[in-house]
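J.: give me the fold of what follows.
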Amino acid sequence: MRRLSYIIVSLIMVLTMSSITAFARPDWPTDTGVQSEAGIVMDMDSGAVLFAQNIHEQKIPASITKLLTALVVIENCDDLDDKVTFSHDAVYNVESGSGNKLALEEGDVLSVRECLYVMLLQSSNQAANALAEYIGGSRSGFVDMMNRKVADLGCQESHFANPSGLNDDTQRTSAYDMALIARAAFQNQQLLEISSTRKASIPATINNPDGRTFSMEHKLLITEDENSVEYYPDAVAGKTGWTSQAGQTLVTYARRGGRGEIAVTLRSTQKTHYSDTKTILDFGFARFQNVNIADNETEYVTGDTPVTIGGETYQPSELYIDKTAVITIPNEAGFTDAERELVTELPKDHPKEAVAKLVYTYNERKIGEGWLFTTRAQSVDAVAPPSEGESPAGTEPSGDGTGQEAPGFKLPTPLLMAGIGVLCLAAVIAGSWLWVKKRRDAERERQRQLREKRRQRLADIGFTEEDFERILEERRQQRDMR
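T.: A predicted model of the protein is given here:
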C-alpha cells in the first residue's frame, strides 16, 4: 500500500507539472516588421491590434488625412449631389508645388460626390479645400469638425490643421489613431464605395470642356499583374500620401477568407510602403483567426440561474449577445484563452436594449467586444399619482362629496393573512430550491472541469482515460482479494 501511495503521489506530481504547459496561452505572434518608421495592422471587425511598430509615435500624415476629411463630409452632408463651387482660396491657397492634377479652376462647379472621387482617387488638395469650405463654412471651421471627430473616435495622439494633409507644423497623427480613423471611414458604406473605385469621371470644367476620366493612385488596388511587386489581390480600398516632410504614408483595407484588416504605414523614406503593407497584411491573415462571441460565450445567456447586471436581475433567457461581434486570437489559441470583463457603465449613444458590454483581452491586449442585449423592456411607465380632485384607484366619490371608499367586497382579514403566509412560504421554498440547484450546477461544472483537466494531463503523458480507469479497477480488485 505504501508503494502504491508513492506511485500515486508521483503520478499526481507529474500530471500537475505537465498541466502548467498544457494550459499556458500561446504567445502573441510578433515575428515580422516594417522598414517604414511606424506600422500597424488592425482587425476590421474586432478592432484588435495584430501588428504594432511604433504605433503611438506622432508622425506627419500627408494625404491619408483625406480619409478623415471624406468621413466628416459624408457624415455632415444631407445630399452628395449638392453642388460645390470652387473659390479662389480653395484653388490657389495651397502649398507651393503641391500640384493641381485635374487643372481645377476658380468657378468650377462639381457635386459633393464628384469632389470626393477627385479627392480620394487623385488626392486633389483643391477638392479637399472646396469640400471643407462647403461643409464647415470655412476651412478653419471644418478643421474644428475634424478634430472633434477624431476625439469621438478615441484618438489621443492626433491634431489636424487642414483638410488636405499638406505640411503644417501642428498636423500630426499616429499609426494607431490613423487605424481608428480608417476603420471608421471604411465602415461607412458610401465612403467605402468611393475609395474602392478604380476609375471615375467628372463633367466639363473650365479647363476640361470634355470632362475628365481619372484612376485610383493606390497601386495595391490598381495593379493586377501577379508578377508586380505591388500586386495584392485582397486589397479593397485605401489612400496614399506623400510630402517632403512626411515621406510615403499609406492606408490599406484588405479582406481575405471573411476577415478584414486595416494596415497603416507612416514615414517610409525608402519607398517600402507597398512591400511593408503586403508583409504585415499577410502576417495578420496567416497568423490570426476571428471567433464569434455569441457562438462561444455561455456566461449570462445560458442556464436557469438569474444574473444581476447593473443592479437589475435577468433570466438568462432574457439576454442575448450581438451575433456579429468577434474576437481575434492567434491560430493556436481558443476562445477560452481570452479573459472577459463585464462593463455596465455604458455611453449615452449605446445601442437600444443594450444592458452591458463584454470586453475581451488576451494577455492584457484588447481583442474585441460585444454588446449584451435584453429582450425585456428597459423601463416601465410609473403609475402617476392622482391629480387634484381625482380619486385614488379603487375608490369613488360618495354622493355627499366626502370621498369615502365605495361599498364593495372586502377580503376577510384572517383569510388575507393566511394567503400572505402561503405566498411567503412558497417564496422561501422557491428560493431554497434555486439555491440548491445553483450549488448542484456549480458542483457539476466543477466535476466536469476536473475530468477535463485529468483527461488533458493523462493525454500529455501518453495515457488515455480508459487506461487510467482500467488501472484503478485492477487496483480495486487486488485490494478486494486481500
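J.: from here on, contacts and neighbour counts on C-alpha atoms
T.: Will do.
J.: and stretch 221-237, how far apart are its ends?
T.: From its first residue to its last, stretch 221-237 covers 7 Å (CA to CA, to the nearest Å).
J.: quick one: contacts of that stretch?
T.: 186, 192, 195-198, 216, 219-220, 252-256, 274-275, 278 (CA atoms under 8 Å, 6 or more residues apart in numbering).
J.: so of those, which ones are in strands?
T.: Members of the contacts of stretch 221-237 lying in strands (criterion: DSSP state E): 252-256.
J.: tabulate the residues you listed (CSV), appending distance to R454 and neighbour count.
T.: As requested, the ones in strands among the contacts of stretch 221-237 are exported to CSV (distance: CA to CA, whole Å; neighbours: other CA atoms under 10 Å):
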residue, distance to R454, neighbour count
T252, 47, 25
Y253, 45, 28
A254, 43, 24
R255, 41, 18
R256, 39, 14
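J.: which members of those are the farthest-apart pair?
T.: Maximum pairwise distance in those, criterion CA to CA, is 13.2 Å, between T252 and R256.
J.: gap between the closest residue to K219 other than its chain neighbours and Q189?
T.: Sequence neighbours aside, E230 is the residue nearest to K219 in space, at 6.0 Å (criterion: CA to CA, 6 or more residues apart in numbering). The gap separating E230 from Q189 is 26 Å, by CA to CA.
J.: neighbour-wise, which of the two wins?
T.: Neighbour comparison, E230 and Q189: the larger count goes to E230, with 20 against 10 (by other CA atoms under 10 Å).
J.: which element, helix or strand, includes D144?
T.: D144 belongs to helix 139-152 when elements are defined using DSSP states H and E.
J.: quick one: the helices in this protein?
T.: 2-22, 65-75, 88-92, 112-122, 125-136, 139-152, 175-187, 189-195, 219-222, 273-287, 413-460, 465-481 (DSSP state H).
J.: here's the other one to compare against:
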Amino acid sequence: MKRKLALFIALILVIIPLTTSHAENSWIAAKSAVLIDADTGTVLAQKNMDKQMYPASTTKIMTGILALENCKLDEVVTVDDKTPYEIEGQQIYLQAGEIITMKDLLNAMLIQSANDAALLIAKHISGSQEEFAKLMNKKAKEIGAKNTNFINPNGLHDDNHVTTAYDMAMIARYAMQNETFRNIVSNYTYTIAPTNKQPETRYLKSKNKLLYATGSGNKITIDGNVTNIKYEGATGIKTGYTPEASNCLVSSASRNGQNLIAVVYYDPGNNLYIDSHNLLDYGFENFTNKKVAFKNEFIENIPIEHGSIPFVTAIVGEDISASIANDKAEKLKRNILLNDKITAPITKNQILGKIEYSIDNKILTSATIIAADSVDQKAIFSVVNTTQSGIVNVFTKWWFWLIIVFILWRLYIYRRRKKRRRRFKSKYKLKG
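T.: The predicted structure follows:
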C-alpha cells in the first residue's frame, strides 16, 4: 500500500509541472514564440523560444542589417547573369544587366520579400551567397544569437538554415535601432521606377497585415471580440513562409513610449496574427518600461584610502530602464556592488562598481557606478603617481624637480665642507 501511495505521489509531482508549463503558454498556437521589450531586451513571454526553427523570410532582417552597414542607399548595383535564374519564390524579376539602387533592393527585399533582391545584395557585398552567410553568422553572434546558423540571405529552405525565436528577437531588436531600417519596415508599399531593363513601374506591397489590413476579409477574433488584423501602434517588421517553416512573423509595436517585439514561428493560418496580437497586448497590458535610474544620479559618498579628501562621490554611469510587471512594481529592489578596494588617486568617470535592480531575486537591469570627480593622493603618497594604465610618471611634477634641486644643493654643500676639512688637515700635518 505504501509503495502504491509513493508511486502515486511521484506521478502527481511529474504531471503538475507539465500541466502548469502547458497552461502558461496554451494561448500561443505557434510552435515557438517570444515577446521582448525592445528597449531593454527583457523577455516578457515565451514558448519554446530556444527551439531551433526554420526562419523563412524573416532571415531578410539580417540581410537588411548587413546591407545598411556595408552599403550606401544610393549605391548602384548591376544584376549579374546568374541571379535571375537561381531564385524561386517571391521576387521582383530582376533581369541580367539591370541597374538598380541599393535603396530599391532593400525595399524590395523587406517590403515585397523579394528573394532575388536578397541574393543580389549578398553577392554585391560578399561576392557569393556562401561568403555572405559567413558574414551573417558572424554578425548574429555579435548581436547575441546563440543557436542560429544562416546558409542563405533570403530564407529559402535548407535543413541547416535555422534560428530560434529568441535569437531572431535579438536580431530584430538590433535592426530596429537603425533609423533607415525602421523607416523601411514601417511602410507597406513602395514603388520602383522603370530601369534600363524594366520599362514598367514596379508596385510593391508588404504581407505584414498588422500594418494595414482592415475591413471584410481582414478580421480575427481576440478574446471573443472580432477585430481588424491591423494592430494599433504596429511599426513593422517582417513576415515569412515556406512549407517547412509554415507562417512566421516578427512584429513590432509602440504605445506610450513602450516598444515591443514579438516573434512567432510555425504558426498555421491566421494564427500568426492572433498570436502576435495576443503577445503584444499581453506586453502592453501587463508591463511598464520604467526608468529606474538616471545618468549622473547620486549614489553615495564612498570612503577611499590615501585620498586628498576622505571620500569620492559615486554616481550612476548611464540611464537605465527596466521592464517591470505591473503587479510587482513595489517589489523592485536596488543593490549596490562596490569594488573591493578603492584607493586614490581616482580619475573622473573611473568605474567604482555597479548597481543592480531586481524583483524576486531576478536581476532586471544593471549599470556602472562611476566617480563624479577626480581625487588626488595625499602628499605623502603622491611622490610617485601611478596612472590607471600602470605607467609611473613623476617627471612632469614641479615638486619632483624641487626635491632634485634640494638634493643637489645639499650634496654641493656637503662636498664643499668635506673639501675644506681636507685642506685644513693637510695644512696642519705639513706644519708638524
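J.: got a TM-score for the two of them?
T.: Once superposed, chain against chain, the TM-score is 0.73 (TM-score structural alignment, normalised by the length of structure 2); 355 aligned residues with a CA RMSD of 3.5 Å.
J.: gap between V109 of structure 1 and V72 of structure 1?
T.: V109 of structure 1 sits 20 Å away from V72 of structure 1, taking CA to CA as the criterion.
J.: which of these two has more residues huddled nearby?
T.: A direct count of neighbours by other CA under 10 Å for V109 of structure 1 and V72 places V72 higher, at 25 against 20.
J.: which position in structure 2 pairs with the more buried one?
T.: V72 of structure 1 maps onto L66 in structure 2, with residues paired by TM-score structural alignment.
J.: not counting its neighbours along the chain, what's nearest its match?
T.: Nearest non-adjacent residue to L66 of structure 2 (CA to CA, 6+ apart): M136, at 7.5 Å.
J.: trace the one you found over to structure 1, please.
T.: By TM-score structural alignment, M136 of structure 2 lines up with M146.
J.: identify the residues contacting its match.
T.: Per CA under 8 Å, 6+ apart, neighbours of M146 of structure 1: 68-69, 72, 160.
J.: filter these to the buried ones?
T.: 68-69, 72, 160 (16 or more other CA atoms under 10 Å).
J.: identify, from those residues, the entry nearest to Q315 of structure 1.
T.: V72 (41.9 Å).
J.: what residue of structure 1 takes the place of G97 of structure 2?
T.: Using TM-score structural alignment, G97 of structure 2 pairs with G107 in structure 1.
J.: which residue lines up with Q122 of structure 1 in structure 2?
T.: With TM-score structural alignment as the criterion, Q122 of structure 1 lines up with Q112 in structure 2.
J.: was I right about that match contacting L204?
T.: Yes: with contact defined as CA atoms under 8 Å, Q112 of structure 2 counts as touching L204 (5.5 Å).
J.: okay, the two: which has more neighbours?
T.: Per other CA under 10 Å, whichever of Q112 of structure 2 and L204 has more neighbours is Q112, with 25 against 19.
J.: contact partners for the more buried one?
T.: Applying CA under 8 Å, 6+ apart to Q112 of structure 2 gives the contacts 90-92, 204-207.
J.: give me that answer again for 7 Å
T.: 204-206 (CA atoms under 7 Å, 6 or more residues apart in numbering).
J.: gap between the aligned partner of S317 of structure 1 in structure 2 and Q46 of structure 2?
T.: Taking TM-score structural alignment, the alignment pairs S317 of structure 1 with T313 from structure 2. Here T313 of structure 2 is placed at a distance of 41 Å from Q46 of structure 2 (CA to CA).
J.: and these two? which has more neighbours close in?
T.: Neighbours around T313 of structure 2 and Q46, counted as other CA under 10 Å, are more numerous at Q46. The numbers are 21 against 18.
J.: what's the counterpart of that one in structure 1?
T.: By TM-score structural alignment, Q46 of structure 2 lines up with A52.
J.: residues touching the closest residue to that match other than its chain neighbours, list them.
T.: Closest residue to A52 of structure 1 apart from its sequence neighbours, by CA to CA, 6+ apart: I40 at 4.7 Å. With contact set as CA under 7 Å, 6+ apart, I40 of structure 1 has these partners: 51-53, 55, 175-176, 263-265.
J.: try it again at 6 Å.
T.: Neighbouring residues of I40 of structure 1 by CA atoms under 6 Å, 6 or more residues apart in numbering: 51-52, 263-264.
J.: for S432 of structure 1, same thing?
T.: No contacts exist for S432 of structure 1 under CA under 6 Å, 6+ apart.
J.: circling back: map the residue nearest to A52 of structure 1 onto structure 2.
T.: By TM-score structural alignment, I40 of structure 1 lines up with V34 in structure 2.
J.: cool, and Y92 of structure 1?
T.: By TM-score structural alignment, Y92 of structure 1 lines up with Y85 in structure 2.
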